[in-house]
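J.: The sequence isn't on hand, but the structure is:
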């Protein structure tokens, strides 16, 4: 087969561009759509037509190795993006270009739709590309519909199918478990397929998230190298496939996991895949993450450019053992500390089966009359009279086998009728594919909010995975995993529509559900139940490649051996909260915490809305160091931590700063100085140019005596 060195006469090009990036689709005379470019955009769009078949280095026997959405069963030889069986049993698919259209879709957003159709069947796929111009992010998804006489079966239905040529490919992915989230691994991809996936149903990214980085030609660092950062906006089973093809080009196919999910699609119904979000950076991993942060704050996370509440949680103070008197005392402690809100965690509900441990009561969302005889309304008013708001913990997707809900509605539970029940954290999952269950979960939240309209916060937990997957009401059992997530989204979409400004934390026993599908509805997420300050340096470091600081809930707790200053400094790199017994703090600890919260209130706009720059990695240095710089480049907050406490470990040399204006003059002042100690940074009168700080650097004086240091960098006006 001869290779075209450039486009043939009559070829059409569909060009999707952001401020820096271009994705170019070529339509040949046979109406076959292929990707010929993904990377830095050209200044002259006419030159896209001269690109060869996207770096083909030999014979492509199919002509569609670089298909824009590879169909299975016809002439394809590689991993497909879509595989279907038609109503007549034919297992093949061929997708030809029909037309495309481009239209504005908001401030600085352009939506391109590419319509594809099988020439033999009334089967259509529309590829959607939303290009965020200023944020340099592309959001891609597919819609699938048909008008065949009977339902068709979709064995696979990916969200995207990218194609890239390079000499080498380095995949950075993340793995872990409860309290051990987001450990990075970097591997070179070789010929064949590397698959990252989840089969857990709910809490789907307990073992690994649907997020990754790909470096092209050489491993990228923070500031140098060509990088794609990608993440799938889906809260259920996912699959990320990375295939190096026979011509040594890379195919990236992200989407819903086809495992146990052959999907029956009725005629005239439309199936929409989850969004795949990606950004291309020629300025290393840091450039990619800053693009995703800006996009998420402006376009995805509710109130992403607004405010957040600091909270005090009762969990480590009381666990399940509390009453109104204890809680009222904690309200006063919260006000004394200086937080905005008190969050009542697990254990407040259930009467026939009181929630005194984690073995009962999930599903019975009525106030426990013994612990809370006057109900939640009393607590809301008590908290407000103490000067803070009141929030509540819920786990509404779950049910305890020992509960009134289970006794009344066993058919609402996901479980096989002829298998022994098997529990994850002593609980089972409600069947959110059932509209009655969706209404029940919505009514739980809406009922609490209707009775307590000034309730200030909901922590939404999800601790179980799906065992023995079976729905008593879903006619298509293999639709269950997909329909579950869509049912969840229907519920939270209703809640968000009625309560658009209600702060809601996305929790899943830690980082078991951190994705932009759910973060369309939740203002923030819980990265990990591991709140050890040193561990959190690493965990938060890796989440920050994909998610902005404003969405990361970082709590000061009694986990870990670090002093409270270290734990507080780490928690400030996001949305700070507390889960401590305030009455047990020493006077200096209380004074420090109160002052730190006042400081945080002043600097949080820089952390939440500023650009993040990683300066020194905890994986390669004694010191982890990163900074946040505001848009005007006149303020920055710089965090540094000792992470390897060996002999003479510390910041033995200056650390070069990033993101400042080289022409501006800056002063440096230490924040969060512990009572009774003096700062070793005596620079209140010294000034430095941004050029100096980014070329020569500055030593934050991190050592075993100063294990965490927070510095404020301010322009001299």
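T.: Sure thing, it's come through. For clarity, every value in this text was computed on a predicted model and none was experimentally measured.
J.: make it CA atoms for all contacts and neighbour counts henceforth
T.: Will do.
J.: Tell me which residues are up against stretch 535-548.
T.: Residues outside stretch 535-548 that contact it (Cα atoms under 8 Å, 6 or more residues apart in numbering) are 180-184, 211, 229, 231, 285-286, 288-290, 292-294, 296-297, 527-528, 530, 552, 570, 574, 608, 618, 624.
J.: Looking at those, which are in strands?
T.: Counting by DSSP state E, these place 183-184, 211, 229, 231, 624 in strands.
J.: Make a markdown table out of those and add neighbour count and distance to residue 404.
T.: Formatted as a markdown table, the ones in strands among the contacts of stretch 535-548 follow (neighbours: other Cα atoms under 10 Å; distance: Cα to Cα, whole Å):
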| residue | neighbour count | distance to residue 404 |
| --- | --- | --- |
| 183 | 16 | 40 |
| 184 | 18 | 43 |
| 211 | 25 | 39 |
| 229 | 25 | 46 |
| 231 | 24 | 39 |
| 624 | 25 | 50 |
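J.: put this beside the first:
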């Protein structure tokens, strides 16, 4: 076989392509980080360097070409985990990738994209490595495209988004895992020779057990303010695999991408296989710096409308579950007004006529308003909410179907289910075959028509309450290895179409809690639901975990009645993210309503600092029986400090807290805010003024006086003018 003329002319026509030369270096750089590749004499591409940007560019010439392949293929001489494995149409299970050309083009003054083309000299296969750098945010996004011109389909059994190599004395991995109601628990361990894999095989709601987000520390464990590390996350909502392999020479090979489990992908001639992006930042200044890099990148590039305000809301779920009617909901609007929130969100249970949605066993797929519960339809509720100066939102679970539904009866061929096997249910439901274009059109049309017929709908909660089992697509027939990948690609296609029609509608990403939280999905969503566990003590840990990689305005945090903590503690915890309510307002006392109304006003006043400021984690709940964090405005003129006392022993000593992110030359007045009605602060620091230098060098005593478990305080710091 002979290799064809490049089929990536559209990519490589954007800038001047550079032909292969021996010893050529390809530099991918941000303001602080450099990633360098070298082309060897045999036209192999190697990673030469990944680390802090060299002050003297001439020093780059001193870097010797290592034998760390940039994108190693299986079937040749390499003995470890490959980035890609392909079985050709003739059965040959090898791939030999050689450098052909590359180009770089500047998208704008901050963003640069580098494309590197590799080809097999014997087979008509091309692989393009893409790197987009975000200079000011110090973030790199990496992904890969694979294409071939063989006469028949080839089979891909490995297809990494990224392969990176590290040389250090030791390696430490911080991972985030858990289960339903225990999401994003942080664990750190030293890597040892062999391979460590973080992965998911759940198909959808794929991140229920663990997240494709991690810290990799080099030489020693990193803390918030020191240590060399990368923070990485995969922009993919489906099965993922992140592998960390230490070889006999103590080198680490890190591979991230979609999980190849049960996914032998048949790629047709002329079609392009594109991997999701791996997004990472490198720093020598600890985990806090990495977090702030990712947050800035996310607000500017990763999250829909990431620099715009968010809505506060009241959800009806705790108040009514599925037992409600039109009049009950309209009465709840008064509760939302008492709280002072922007929006009322109607949750599950509003749809279905032949099989009304009175429990979780019916009606998914039948997205018509229940005429018995809602005789006026959704439009009546929208108008009623608007008359009370509220916006209106609604819950959907578009990917799912109930066996007891009209949709199931009409289209049994639209469902993922195994032939010759009994149906297997989770939450009494099945999954629609999103790979089928007719199903894609059905979901798009349903959501689009709901919004067109009810133009006042201002918010959607998009849920997904089960993983993939019965994993067989009637539409794919003999290509079932494509199912896990094509399902999530089809989901993104639906979301892309909806965003073209409704570009700025706020939509919450939910998957029975935090089962789908990634930047592949978040470019279509404004926020996500971290967990169905809203116990405020548990939420300190859950939200602490997510905030490592996702900015606060994406982390939906609601005040509920779950847990035994005080309303103030629950409210203070909700304030660290995007605050909302899911509570029975009628069960609150007048004093609690007064406090909550004032809390909403306070939150709206300080939310700009919380949403768009820089996060500093000051005391970790994993290290002490308290959690302290703060947000500082980019211009360092103001800050909001959260102090949560957890469960601690009598007379347990807690030291001063050193603040961060302030201007050492400015003086800041400290005020405790979000106090209960008719109470004054008992905090010793309330009302005092200190220099930023003092606050960051000497610190504050946040545990003076009478303290108690499960109490909290919120402080506002304002710089003197």
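T.: Perfect, thanks for sending it. Keep in mind that what you see is a predicted model, and the values were worked out from it rather than measured.
J.: TM-score for this pair?
T.: Put the two chains on top of each other and the TM-score (TM-score structural alignment, normalised by the length of structure 1) is 0.96; 699 aligned residues with a Cα RMSD of 1.3 Å.
J.: hang on, the earlier thing: would you list the ones in strands among the contacts of stretch 535-548 of structure 1 in JSON lines and tack on distance to residue 478 of structure 1?
T.: As requested, these are arranged in JSON lines below (distance: Cα to Cα, whole Å):
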{"residue": "183", "distance to residue 478 of structure 1": "32"}
{"residue": "184", "distance to residue 478 of structure 1": "33"}
{"residue": "211", "distance to residue 478 of structure 1": "25"}
{"residue": "229", "distance to residue 478 of structure 1": "31"}
{"residue": "231", "distance to residue 478 of structure 1": "25"}
{"residue": "624", "distance to residue 478 of structure 1": "46"}
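J.: now, the most widely separated pair of these?
T.: Across these, the longest distance by Cα to Cα is 24.9 Å; it joins 231 and 624.
J.: which one of the ones in strands among the contacts of stretch 535-548 of structure 1 sits closest to residue 708 of structure 1?
T.: Of these, the one sitting nearest to residue 708 of structure 1 (Cα to Cα) turns out to be residue 624, at 9.5 Å.
J.: what sits against the corresponding residue of structure 2 for the closest one?
T.: Superposed on structure 2 with TM-score structural alignment, residue 624 of structure 1 falls opposite residue 627. By Cα under 8 Å, 6+ apart, the residues touching residue 627 of structure 2 are 540, 618-621, 642-646.
J.: Please narrow these to those residing in helices.
T.: residue 540 (DSSP state H).
J.: Quick one: the helices in structure 1, in order.
T.: 284-295, 315-318, 324-337, 375-385, 404-408, 435-451, 480-498, 533-543, 564-571, 587-609, 690-695.
J.: would you turn the ones you listed into a markdown table with mean neighbour count and distance to residue 198 of structure 1?
T.: Formatted as a markdown table, these follow (neighbours: other Cα atoms under 10 Å; distance: least, Cα to Cα, whole Å):
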| stretch | mean neighbour count | distance to residue 198 of structure 1 |
| --- | --- | --- |
| helix 284-295 | 25 | 23 |
| helix 315-318 | 18 | 30 |
| helix 324-337 | 19 | 39 |
| helix 375-385 | 19 | 38 |
| helix 404-408 | 16 | 28 |
| helix 435-451 | 16 | 24 |
| helix 480-498 | 19 | 11 |
| helix 533-543 | 21 | 18 |
| helix 564-571 | 24 | 29 |
| helix 587-609 | 18 | 31 |
| helix 690-695 | 18 | 42 |
